[in-house]
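# No sequence on hand, only this structure:
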């Protein structure tokens, strides 16, 4: 009897591992979206934030748990583990964010799971506003003031870098409309004669919330900003 029980558990382990893989895939997607959402908080480093790890575990747990409920509730007999089954679970993990609402509408899983996801999202957002907002706001304001002090030719050189290298490499091949939007903003800034207004528009429309922390030091160097200013905020970059 005990051997049968142990055997049943061992049979379930591969299914459990596949479910965890789906959760990990969802966590990676959620992490990418999180970074895009909070680009404004330039000093936010997720891996050093304890709350982020809790948020990440929830992103893994919820899709894995729903997968398990569907597997044990819908299938009286476990499906064979084959390439089609694995691919289906991978697609589920990739599209989980979109599927969650549908899964709940069809009563395939308890609604309180989305409450958990939303709760940790809101908690993380509250934490960032409490700990990062003031510091990030000060940085962007300081950057705007620093930009006003650079030479006109350095400003134009930096704008050319954004247009010809950074935005072209990051967006032109992936999102033509977004790239065109950046080009329009660059053209508008170049046509502005007042360097104070140029600096303000540049920071507000092309840097703030648009460029990740890991890229920003190199971008700022293209404008020939003071190394002292860059090192003050990005000592290890």
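Yep, that arrived. The structure displayed is predicted, hence computed values, not measured ones.
# For the rest of this, base every contact and every neighbour count on C-alpha atoms.
Fine.
# looking just at contacts, which helices and strands does the longest helix that the chain contains meet?
Using DSSP state H, we find that the single longest helix of the chain is helix 2-37. In this structure, helix 2-37 makes packing contacts with helix 50-74, helix 83-94, judged by 3 or more CA pairs under 8 Å, 6 or more residues apart in numbering; DSSP states H and E.
# can you list contacts of the shortest one?
Where contact means CA atoms under 8 Å, 6 or more residues apart in numbering, the residues beyond helix 83-94 that reach it are 18-19, 21-26, 29, 63, 79, 99.
# Run the chain-centre distance for that helix.
Distance, stretch centre to chain centre, for helix 83-94: 23 Å (CA atoms, centre = their mean, to the nearest Å).
# how many degrees apart are it and helix 50-74 in direction?
Helix 83-94 and helix 50-74 are oriented at 140 degrees to each other (axes from the mean of the first three to the mean of the last three CA atoms, to 10 degrees).
# And here is the other one:
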């Protein structure tokens, strides 16, 4: 194939480095993809965001784009996605006009810790209800905000997991056919098990067992001591 693929990885400054959890797993996945498809050209874009630039762009642009949402979670995700979709390392800027994102995977395949809690407390029916509630919340919780943030750079979002055929198929599966977020299994095994099995089948051996980590924590923009639902004091 003649077209290269840019893998965009964003990290926020902590101290004097950008050694975030997502940077580590991103590089490991990058190496795995190169071995799996050596005929492709893979570019790993390290988007490193300084504290000063984060504060500047949040005040200048991002807070207006995520409005009327104003929670700490919206602030963190909006900033992370804005810098990622800008796609500029300082030395290279992606020419891509379309960005593929994994939105919807956790809601469809049971990737959140609350899904594990629902299964433990209320069984499969409780997990079913939790998945359904998360699915109903996607439009107003994520889609409009993320579309505005990405469009600010003249790019478009593509969400493969929200494809109508994918959604119809997965939502018609029983819970136990697509996820098993049980305490009997370690993190990175039971949750989103159908996706992990598919990735393994396609040849991705290492990344199939990565522990699920939210973008705001994997990129280290968020403080896990804060409540994500509180109003952000930084907006």
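In hand now; what should we look at? All of these numbers come straight from a predicted model, not from anything done at the bench.
# Need the TM-score between these chains.
Superposed pair, TM-score by TM-score structural alignment, normalised by the length of structure 2: 0.29. Supporting alignment: 103 aligned residues with a CA RMSD of 5.3 Å.
# Nearest to residue 13 of structure 1 among the helices and strands packed on helix 2-37 of structure 1 would be which one?
Nearest of the helices and strands packed on helix 2-37 of structure 1 to residue 13 of structure 1, taken as CA to CA: helix 50-74 at 11.5 Å.
# Show me what the closest one is packed against.
helix 2-37, helix 112-131.
# In that helix, which residues are buried?
Neighbour counts using 16 or more other CA atoms under 10 Å place 52, 55-56, 58-68, 71 of helix 50-74 of structure 1 among the buried residues.
# what angle separates that helix from helix 112-131?
Taking the same axes, to 10 degrees, one finds helix 50-74 of structure 1 and helix 112-131 inclined to each other by 170 degrees.
# returning to that earlier point: ok, which of the helices and strands packed on helix 2-37 of structure 1 comes nearest residue 130 of structure 1?
So among the helices and strands packed on helix 2-37 of structure 1, helix 50-74 is nearest, using CA to CA, at 13.0 Å.
# TSV please, covering the helices and strands packed on helix 2-37 of structure 1 and showing distance to residue 156 of structure 1.
Formatted as TSV, the helices and strands packed on helix 2-37 of structure 1 follow (distance: least, CA to CA, whole Å):
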stretch	distance to residue 156 of structure 1
helix 50-74	39
helix 83-94	41
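# Which two among the contacts of helix 83-94 of structure 1 are spaced furthest apart?
Longest span within the contacts of helix 83-94 of structure 1, CA to CA: 29 and 79, 26.6 Å.
# Compare neighbour counts for those two and give me the winner.
Using other CA atoms under 10 Å as the criterion, residue 29 of structure 1 and residue 79 rank with residue 29 on top: 17 against 10.
# got the contact list for the more buried one?
residue 94.
# Give me the distance between it and residue 97 of structure 1.
With distances taken as CA to CA, to the nearest Å, residue 29 of structure 1 is found 9 Å from residue 97 of structure 1.
# How about residue 30 of structure 1?
8 Å.
# more crowded one of the two?
Taking other CA under 10 Å, residue 30 of structure 1 and residue 97 do not tie; residue 30 has more neighbours (19 against 16).
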